[in-house]
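S.K.: following is a predicted model, sequence given first.
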Amino acid sequence: METEKILSSIAAFDPQLYNYFQDELQKQKYALSLMPEENYTSPLSAYLEGSILSNTSMTHHDEEAPAGLESITVSRVNKLYGSEHASIRTSNIAAASRVVFYSLLKKGDTVLSLDNRKKDHCNSESLQFNFVKFSIDPHEQRIKLDQVEKLANEHKPKIIIFSPVNYPRIVDYKHLSDIAKSVGAYMWFDICQNAGLVAAKEIPSPVPYADVVTFSTHDSLQGPQGCVILCRKKMAKSIDNTVITTGHFALKKNILAALAIVFKEAATEKYGQYCHQVILNAKSLQKGLEEEGLEILCGGTDTNLVLLNLTKLQMSCNKACSALRLAGIMTKPTVLTTAEDKITFDILRLSSLILTTRGLKEAEMYTIGHMIGIVLKNHNNPEKLDEIRQDITDIAIQYPLFSDEWLAAKAILNPVYSGGNLSLPHELAAERKKAVLKKILGFIKK
């Protein structure tokens, strides 16, 4: 059934749900999101997730031939990342993290973790550990591995976790791994929104230096909600058994197929071009922000992530987020801890993933950096925020939610958010976009 007919049927049968759907569609189309944990799903993956495969499932009791769907998917993951073993049954990063904890640790063991990452996933009596934090130096704004080594020697952790959710720079993975080995600890890298950049070889891979690697599949990989656990072969049996005993014994075939297709897409030249653009866009966003006099933490970015420090503006991250939301820009507010407990930073975590998926390039990202600065400097001016909101809409309307530029296969069914369904004529939207860019350039020159 065609998309329009499906929507018409929903509108007639369930107007309340249809109105919610339309409201969400408008929000996504006419705003610009820099949220780091989100992305738009590959059209091929989205189609498979909603296909007839959603009618069937499989459990760990099912016999899987080498050509079976789970085997195909696991094989693609291992080939993509050069890993020895992969589990794809967990549905989210919290569940995957608990699997790793149950598999490798005992109650009371010491965990050395960047910013205490994963501590929030230990919410049961059997998952109580002694967490020790390492973090960025608040003055140099970098992770100092000599300090990590000092903490490891002092506390003798059973596992070291590096999860750079709030860290946009590349670290020496081998050095971290060597620190773990020196104290007899496992080394766990959670590569979160960097998973796509690693797959595309735009940034180094931690897999050769890791005992465990985890990542979600719905953000940088543009797939369905899911999570992957990579591990060394010697740990495979323990990880797989824990996956089953913690309740992840069934898989819907539509999710498996949706995962399989994104792992195949991630190996294509098109996806590599997308990931390259992600980094270019992050650097252009940073440049626009800095030209507005805003401070970027950690000296910049090597990935999709730009950390906007709000300290000099004397503004809380939540207040800044609210002002930007009114202007049509979606961001992630965070209070960033450091190696010195008394020093924290209110920041906005800005990611180039979503806007790159939509097709924006360096010029637009540079402009958006300036627009963010203008909003924050005028956060108490409703009229100015309304004006910027219209400018943001004029930019957003130019782009689909998933640009045809990144499609590995061209002859596909267009989802409802494709480039072919923009509601304004392309020529009119292009003229409005030019006017917005001209206006912003005027602001910049003042």
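M.R.: Looks like it came in fine.

S.K.: contacts and neighbour counts: CA atoms only from here.
M.R.: OK.

S.K.: am I right that Val228 falls within a helix?
M.R.: No: per DSSP: H, G, I helix; E, B strand; the rest coil, Val228 lies outside any helix segment and is strand.

S.K.: what number of residues lie near it?
M.R.: 21 (other Cα atoms under 10 Å).

S.K.: ok, and here's another one to check against it:
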Amino acid sequence: MERAEIMNVFGQFDPEMAILSQKEEERQRSTINIIASENFASPLATFLEGGIWANKNSEGYPGKRYVAGCELADAVENLAIKRLKELFQCEHANVQAMSATVGNVAIMNAVLKPGDTILSMELSHGGHLSHGASFHYSGKTFKAVHYGVNRETEQIDMDEVRKLALEHSPKMIICGTSSYPRLIDYAGFAEIAKAVGALFFVDLAHNVGLVAAGVIPSPVPYADIVSSSTHKTFRGPRGGGIILCKKELAGKIDRALFPGLQGAAKLDMIAARAVLFKECMTDEFKRYGKQVLDNAVALAGGCMAEGLRLVAGGTDTHLAVVDVTNLIPSGKQAEEVLASVGIICNKNGIPFDSQPLTLASGIRIGSPFMTTRGMKAKEMFHVGVLVGQALRNYNDSLLLNNIRKEVTDMAAKYPLFADEWLPRHS
């Protein structure tokens, strides 16, 4: 069947799911999405997902499969690995993790023993749950000690990192964030890790596309291990994780992922990621990365112009964290008000937050999705202004209705994926 015919059959067979899918596309088209962890995946990078490679079991690693007929599967995975190593200039790469968090668990299982101490960023200061949060597998299996940000600068307190490392002698120091807007001193972390004999592990999931585009510094020269998802700033489909590491750790980590944690890899996902890695080497993707940074600064600037306070004073990346409490009581209320006018973001705690995370004092905003759609800095600054205006006037239904109309009109001007980001050559 051709795709148009399949879609027709699908709509007749499962009209409920067809309607939901159509409504979701309409929602994405008609709103301005500034959720920092979301993006619209490249059509090149999604082309092979669910395609012919989805039918093949490729359990094992290239050259060491547990089923026959894997000669082409080996070629696909080897190509993905080759491109990933070239993209990040790393010694070893694994592309089989079903998600970045699964990859993180495999990494810890590979190089740590239960009860070992890890040093990672406090979740409420911008860290990630898979780095030792008490409710997560990592926090239940390993002894987690957390560093945070300086109360005045709201940036990572490297003196505290050093002090805690010397005091607790962790086996691993983890550097990775989910809502931290500033650049990270990878060299400083590596120096501290070396001083206490710890492995240095970087979870790059949020900033990975910016590193791939060459617009912010890479942790690869400093870290023993780097992991990442393949969406967010990477602009690939959701799902799938990558692991980059030193050669001497490769065998342990590969075995910890398969057969230690997962079964057969999802070959269509690996094939799609191989295309993504090639796309990230293009001039178009490098321009995209630069535009993401410019747009994030503009978006944050628009918020600041309306009197909102930026955590850490601004952004060096694709995201900003905004303290909303001078305009509206909580981040939860801010998220709801903004959603009502078609601006989609998420509530987020701020460092030393006095409110519970269910309410939070801030929102997290980002530029990847709307950059993919084609917005530039001027428009993103105006989106930031609209954020401030909506929050300041959250009880003014007439003004909110006017903002909603303006947002709808703005969103309608942009496709879901702007043609300018599609590579024009191989």
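M.R.: Great, that's in hand. Treat the numbers as computed from the prediction; the structure is a model and nothing was measured.

S.K.: now what about the TM-score between them?
M.R.: Once superposed, the chains reach a TM-score of 0.91 (TM-score structural alignment, normalised by the length of the second structure), with 410 aligned residues with a Cα RMSD of 2.3 Å.

S.K.: separation between Ala236 of the first structure and Ala86 of the first structure?
M.R.: 8 Å (Cα to Cα, to the nearest Å).

S.K.: higher neighbour count, the two?
M.R.: Shown here are Ala236 of the first structure and Ala86; by other Cα under 10 Å, Ala86 has more neighbours (25 against 18).

S.K.: what's the helix or strand encompassing the more buried one packed up against?
M.R.: Here Ala86 of the first structure, judged by DSSP states H and E, is contained in strand 85-87. Under the contact definition 3 or more Cα pairs under 8 Å, 6 or more residues apart in numbering; DSSP states H and E, strand 85-87 of the first structure sits against helix 69-81, strand 227-231, helix 236-245.

S.K.: just put these in a markdown table and tack on distance to Met35 of the first structure.
M.R.: Shown next, in a markdown table, are these (distance: least, Cα to Cα, whole Å):
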| stretch | distance to Met35 of the first structure |
| --- | --- |
| helix 69-81 | 25 |
| strand 227-231 | 19 |
| helix 236-245 | 29 |
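
S.K.: out of the ones you listed, which gets nearest to Ile93 of the first structure?
M.R.: strand 227-231 (5.8 Å; Cα to Cα).

S.K.: where does that closest one end up in the second structure?
M.R.: Alignment of strand 227-231 of the first structure against the second structure: residues 241-245, by TM-score structural alignment.

S.K.: do the same with stretch 378-396 of the first structure
M.R.: Taking TM-score structural alignment, stretch 378-396 of the first structure hits residues 393-411 over in the second structure.

S.K.: in the second structure, what range does the very next helix or strand once past the strand holding Ala86 of the first structure match?
M.R.: Once strand 85-87 of the first structure ends, the next helix or strand along the chain (criterion: DSSP H and E) is helix 93-104. Using TM-score structural alignment, helix 93-104 of the first structure corresponds to residues 100-111 of the second structure.

S.K.: ok, and what's touching the longest strand along the first structure?
M.R.: If you go by DSSP state E, the first structure has its longest strand at strand 344-351. The set of residues external to strand 344-351 of the first structure that reach it, using Cα atoms under 8 Å, 6 or more residues apart in numbering, is 34-36, 138, 166, 282, 304-311, 315-317, 320-321, 331-338.

S.K.: list the buried ones in stretch 225-243 of the second structure?
M.R.: Within stretch 225-243 of the second structure, the residues that count as buried by 16 or more other Cα atoms under 10 Å are 225-238, 240-243.

S.K.: then stretch 84-100 of the first structure?
M.R.: Applying 16+ other Cα under 10 Å to stretch 84-100 of the first structure flags 84-93, 95-100 as buried.

S.K.: how far away from the center of its chain is that stretch?
M.R.: 16 Å (Cα atoms, centre = their mean, to the nearest Å).

S.K.: next, count neighbours for Glu49 of the first structure.
M.R.: Glu49 of the first structure: 21 neighbours (other Cα under 10 Å).

S.K.: and the strands in the stretch 151-300 of the first structure?
M.R.: 159-162, 186-190, 212-216, 227-231, 250-252, 295-296 (DSSP state E, counting those that start in this stretch).

S.K.: save the ones you listed as a markdown table, and put in distance to Thr393 of the first structure too.
M.R.: Supplementary listing: the strands of the stretch 151-300 of the first structure in a markdown table, determined by distance: least, Cα to Cα, whole Å:
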| stretch | distance to Thr393 of the first structure |
| --- | --- |
| strand 159-162 | 38 |
| strand 186-190 | 35 |
| strand 212-216 | 30 |
| strand 227-231 | 33 |
| strand 250-252 | 38 |
| strand 295-296 | 26 |
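
S.K.: to Glu70 of the first structure, which of those lies closest?
M.R.: That would be, of these and by Cα to Cα, strand 250-252, which comes in at 9.0 Å.

S.K.: so that closest one matches what in the second structure?
M.R.: Residue span in the second structure matched to strand 250-252 of the first structure, by TM-score structural alignment: 264-266.

S.K.: report the buried residues of that stretch.
M.R.: 264-266.

S.K.: now swap in stretch 404-420 of the second structure and tell me
M.R.: Buried residues in stretch 404-420 of the second structure (16+ other Cα under 10 Å): 404, 407-408, 410-411, 414, 416-417.

S.K.: can you give me the distance of Ala36 of the second structure to Phe234 of the second structure?
M.R.: 12 Å.

S.K.: sorry, slip of the keys, the one I care about is Asn401 of the second structure.
M.R.: For Asn401 of the second structure, the distance to Phe234 of the second structure - Cα to Cα - is 34 Å.
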